[in-house]
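Enquirer: Sharing a sequence plus its predicted fold:
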Amino acid sequence: MSELTMDWSCWTRRCALPWVCAVLLVGAVTGCKKEEGGATAEAAATPRAAVVPVTRQAVTKNLTVAGEFIPFQEVELHAKVAGYIRKISVDIGDKVRTGQVLATLEIPELTAQVSGAEAGIRHSQEEVTLAKSQVARAEADHNALHMAAERLKQAATARPGMIAQQEIDDAEAKDSSSEAQVEVAKATVAAQQQQMEVAKAEHLHYSSLAGYSKITAPFDGIVTWRYADTGALIQAGTSNVGSMPVVKVAQVNVLRLRIPVPESLAGYVRDGDTADVLVQATGDHFTGKVVRTTGALDRTTRSLQVEVDVPNPKSKLTPGMYADVTLRIAGNPSALTVPVQAVDQGPNGASVLVVDANNNVQRRPVQIGLETPDKVQILSGVHDGERVIVGNLASFEPGQKVNPRASAMVASGKEE
């Protein structure tokens, strides 16, 4: 019986070992499945977030707006003095040259004033000549009296008592008086010379006014309007009453193309920016450069006035025409950028959601720069290479753990 018992025990152990192994294997498999199920549940509970890295790219903005051609220079010419138009030699549309006489005024009063000033100069010259002759006479009298006084003194010295002292004193007094008369005559000459300078200045004044009787062109251009005809009375442009201009002249061989730039882009416009111009009225299409800006916003329109100089030698373009202008505003060739979908522009300013190294969400306030249809320039708040969430920003909170997934963004700013 003992041998049978031992055989049964051995057989039992041999037969039971596979069953034990099978049970242990089933238990291990069951445990692994439980762990995988837990990880899957945790991953399912962590929301996915589409992220893109902050990158450096060139940012350039195109602005399409209507611009207006205006003359390079335009001025209404007034008369400096009042008078009647004796002759007007130009009409609207006439081309004029610098210095060309456009109209001549008849000013009788001014002619008389010029003649009077000329007579005043001649009178002053005669007074100066007379005063100089009086100086010469006074000097001759002084020399004679001085010599007489000197001879009396010498005689009195040679023979004391021969000449009375009273006679000597009278001679010296006459000498001193004649010397004073010389000084008076010289002062009279100086006064008359000053009076002559006054007369010359008055003559220059009236002669200059007489020169304004001819209205001339200040630059090469074209007469765009004529306000008066022959015989019309023109008031002086310097008078307090309203004066009528004679003609209006504009320089049109070069035109200014004036472009309004909205306030949001005014700070990015620079001299030298490229402007693509299409003139619908003539079909002309050309490229220009920004040459100047007003440097300040128009308070009425809240826009910056930008100008492009356009050569117009054949006068094909006329002031007042409009043109479609695409202004390529110079940006930054290496700017930090993010897609427009990554920026949340709320009432407290712009911000982005950054996913850190631990896949936690951080809200970062940012300062934005130039905006294009697909990307936004970031001036501060994030660094190159950081990951930001794009799309569905309202569904994420700061501190939340996310499952980041790279988002492929196309040029249009949409996800593929």
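Expert: Sure, I can see it.
Enquirer: Please count neighbours and contacts with C-alpha atoms only from this point.
Expert: OK.
Enquirer: Determine the longest helix present in the chain.
Expert: Longest helix in the chain by number of residues, with DSSP state H as the criterion: helix 108-158.
Enquirer: Can you name every helix or strand that that helix contacts?
Expert: Applying 3 or more CA pairs under 8 Å, 6 or more residues apart in numbering; DSSP states H and E, one finds that helix 108-158 contacts helix 165-211.
Enquirer: was I right about Val246 contacting Arg226?
Expert: Yes: using CA atoms under 8 Å, Val246 is in contact with Arg226, at 6.3 Å.
Enquirer: Those two: who's more crowded?
Expert: The residue with more neighbours, out of Val246 and Arg226, is Val246; 21 against 18, by other CA atoms under 10 Å.
Enquirer: Quick one: the helices in this structure, in order.
Expert: So, for the chain - with DSSP H - the helices run 2-45, 108-158, 165-211, 263-266.
Enquirer: looking at those, which is closest to Asp309?
Expert: Nearest of the helices of the chain to Asp309, taken as CA to CA: helix 263-266 at 19.0 Å.
Enquirer: and that closest one, what other elements does it pack with?
Expert: Where contact means 3+ CA pairs under 8 Å, 6+ apart, helix 263-266 is packed against strand 303-311.
Enquirer: quick one: buried residues of the strand it packs on?
Expert: 303-310 (16 or more other CA atoms under 10 Å).
Enquirer: mind checking the longest strand of the protein?
Expert: Looking across the chain with DSSP state E, the single longest strand is strand 55-77.
Enquirer: What residues sit buried inside that strand?
Expert: 55-56, 59-61, 64, 66-77.
Enquirer: before we move on, back to that, so can I have JSON lines of the helices of the chain showing distance to Val390 and mean neighbour count?
Expert: Formatted as JSON lines, the helices of the chain follow (distance: least, CA to CA, whole Å; neighbours: other CA atoms under 10 Å):
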{"stretch": "helix 2-45", "distance to Val390": "20", "mean neighbour count": "11"}
{"stretch": "helix 108-158", "distance to Val390": "81", "mean neighbour count": "17"}
{"stretch": "helix 165-211", "distance to Val390": "75", "mean neighbour count": "17"}
{"stretch": "helix 263-266", "distance to Val390": "24", "mean neighbour count": "16"}
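Enquirer: Please compare the first structure with the one that follows:
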Amino acid sequence: MKKTFISLSLILTFLMGCQKEQEITKVEADQTKPAFLLKTEEVIKKLSIPAEVLPFDQATIHAKMEGYISQLKVDIGDKVKKGQVLLVLDAPEINAQYVEAKAKYMEAKANYEGSQDVFQRIEKASKTDGVIAESERITAKNKMLADESLMKSTKASINAYGQLLSYLTIKAPFDGIITERFVNVGDFAGTSSQDKLLTIESVDTMRVRVYVPESYINFELEENQLVFTTDALVGKELKAKLSRKSGSIDKETRTELWEFTYENTADLLKPGMYTMGQLSLKRKSKSFVVPSTAVVTAMEKQFVVKSMHEKVEWIEVKQGITNNNKVEIFGELKEGDILLVRGSEELKPGTSLKVALK
């Protein structure tokens, strides 16, 4: 009986030892964490952003001279060429002043030609001694010069009134399309900024503007182009080339204006269209990119868990660009550092750590 009891005790002791060994092995297995070697990668961000479509040139037409509209040669939707007559004003007082100035010029010109003829004859006769007194020659010359001055003055008046008359014919400043009309034939056209006549827009080439957040302004734009779509052209992607940047950050929106040029030869775009653009932006230098699960967000900071000599070490980081399940990080790190795939606050600094590199 005694021998039987001793045998049972030995068996129980052996079984308990095996169970403890299995538990230790399980704990060790649980302490082995998946990890990876840190390396730098190119960071590319596909940024979706609203885009604004504008005409390349736009002008609101005003009158330089007051007058009544006698001819209106265009309407909204009409395509016009540079220099084409858009409308004609009638200003009777300017016409009358021009006719008067022309009459004065003709009179002054006749007087000058007469005094010039007299002076030339006196000048010729004065070459014979005693025929013409010197004072008579000087008087004739002075009259001729005075008549010449008056003729030139009246000629300038003609040119001035002629210039004013040219203002009554209003022409297109560039190739474009009439998008707004504010007047009718017979209306009075004033010269104040409120007295609008027409609006003309250049639409053969369009400006496409986007406002890029400050955090992306130092990225390189791949192929220097914007890919954009509009609800008016379902399923069609359009491309515009980068032409200029404002070079300044808007204080309210913290964005920089980037302007693209789109050749609208097929007349697909219209000013004011709502579009959505996509910029493919690349960081100028490579950065560290890790799985988003590797970054632990605590109350006061963000960090990754680094394995250093099989010990836990927390490295504080700042996040950059997030793409899908990966995130760009900045901190006291170097290539080849071993980081855990899934960080945790439960792994305290200094804790023993075994890792399995993936």
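Expert: Cool, got the structure. What you are looking at is a predicted structure, and each value in this text was computed from that prediction instead of being measured.
Enquirer: rewinding a little: from the chain's centre, how far out does the longest helix of structure 1 sit?
Expert: Distance of helix 108-158 of structure 1 from the chain centroid (CA atoms, centre = their mean, to the nearest Å) equals 63 Å.
Enquirer: now the angle between helix 165-211 and it, please.
Expert: Angle of helix 108-158 of structure 1 versus helix 165-211, following axes from the mean of the first three to the mean of the last three CA atoms, to 10 degrees, is 160 degrees.
Enquirer: will you turn the helices of structure 1 into JSON lines that also has distance to Ser380 of structure 1?
Expert: JSON lines is the format used below for the helices of structure 1 (distance: least, CA to CA, whole Å):
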{"stretch": "helix 2-45", "distance to Ser380 of structure 1": "33"}
{"stretch": "helix 108-158", "distance to Ser380 of structure 1": "71"}
{"stretch": "helix 165-211", "distance to Ser380 of structure 1": "64"}
{"stretch": "helix 263-266", "distance to Ser380 of structure 1": "18"}
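Enquirer: Return the residue of structure 2 aligned against Glu106 of structure 1.
Expert: Using TM-score structural alignment, the partner of Glu106 of structure 1 in structure 2 is Asp90.
Enquirer: Correct me if wrong: its match contacts Ala63.
Expert: No: using CA under 8 Å, Asp90 of structure 2 makes no contact with Ala63, being 11.5 Å away.
Enquirer: can you pull the contacts of Arg226 of structure 1?
Expert: Residues near Arg226 of structure 1 by CA atoms under 8 Å, 6 or more residues apart in numbering: 91-92, 246-248.
Enquirer: Please apply the same query to Gly336 of structure 2.
Expert: Listed by CA under 8 Å, 6+ apart, the contact set of Gly336 of structure 2 reads 37-39.
Enquirer: Equivalent analysis for Glu345 of structure 2, please.
Expert: For Glu345 of structure 2, the contact set (CA under 8 Å, 6+ apart) comprises 296, 298.
Enquirer: Check Leu89 of structure 2 too.
Expert: Going by CA under 8 Å, 6+ apart, Leu89 of structure 2 touches 67-71, 168-169, 189.
Enquirer: out of those residues, which ones does structure 1 keep as well?
Expert: Among these, the ones still in contact in structure 1 (both residues aligned by TM-score structural alignment, their matches' CA atoms under 8 Å) are 67-71, 168-169.
Enquirer: Which residue lies closest in space to whichever residue in structure 1 pairs up with Ile217 of structure 2, excluding its sequence neighbours?
Expert: By TM-score structural alignment, Ile217 of structure 2 lines up with Ala266 in structure 1. Once flanking residues are discounted, Ala266 of structure 1 sits nearest to Leu304: 5.9 Å by CA to CA, 6 or more residues apart in numbering.
Enquirer: what about the nearest residue to Arg342 of structure 2 once chain neighbours are set aside, how many residues close to it?
Expert: Closest residue to Arg342 of structure 2 apart from its sequence neighbours, by CA to CA, 6+ apart: Ala294 at 4.5 Å. Per other CA under 10 Å, the neighbour tally for Ala294 of structure 2 reads 21.
Enquirer: any idea how far Gly320 of structure 2 is from Ala294 of structure 2?
Expert: Distance of Ala294 of structure 2 to Gly320 of structure 2, computed by CA to CA, to the nearest Å: 14 Å.
Enquirer: picking that back up, so how far is the longest strand of structure 1 from its chain's centroid?
Expert: Taking mean C-alpha positions (CA atoms, centre = their mean), strand 55-77 of structure 1 and its chain are 13 Å apart.
Enquirer: And stretch 175-185 of structure 1, by the same measure?
Expert: 68 Å.
Enquirer: Same check on stretch 290-305 of structure 2?
Expert: Distance, centroid of stretch 290-305 of structure 2 to centroid of chain: 37 Å (CA atoms, centre = their mean).
Enquirer: what about it, start to end distance?
Expert: 12 Å.
Enquirer: which one is Ser344 of structure 2 nearest to, not counting chain neighbours?
Expert: Val296 (6.2 Å).
Enquirer: Going by distance to Lys155 of structure 2, which of the contacts of Gly336 of structure 2 wins?
Expert: Of all those, Lys39 has the smallest distance to Lys155 of structure 2: 82.5 Å, by CA to CA.
Enquirer: show me the contacts for that closest one.
Expert: Contacts for Lys39 of structure 2 (CA under 8 Å, 6+ apart) come out as 288-289, 334-336.
Enquirer: cutoff 7 Å now
Expert: Residues near Lys39 of structure 2 by CA atoms under 7 Å, 6 or more residues apart in numbering: 288, 335-336.
Enquirer: Who are the contact partners of Lys82 of structure 2?
Expert: Contacts of Lys82 of structure 2 (CA under 7 Å, 6+ apart): 172-175.
Enquirer: measure Lys270 of structure 2 to Leu233 of structure 2 for me?
Expert: According to CA to CA, Lys270 of structure 2 and Leu233 of structure 2 sit 11 Å apart.
Enquirer: Who has more neighbours out of these two?
Expert: Neighbour count, other CA under 10 Å: between Lys270 of structure 2 and Leu233, Lys270 has more, with 15 against 12.
Enquirer: circling back to that earlier point, what is the aligned counterpart of the residue nearest to Ala266 of structure 1 in structure 2?
Expert: By TM-score structural alignment, Leu304 of structure 1 lines up with Glu256 in structure 2.
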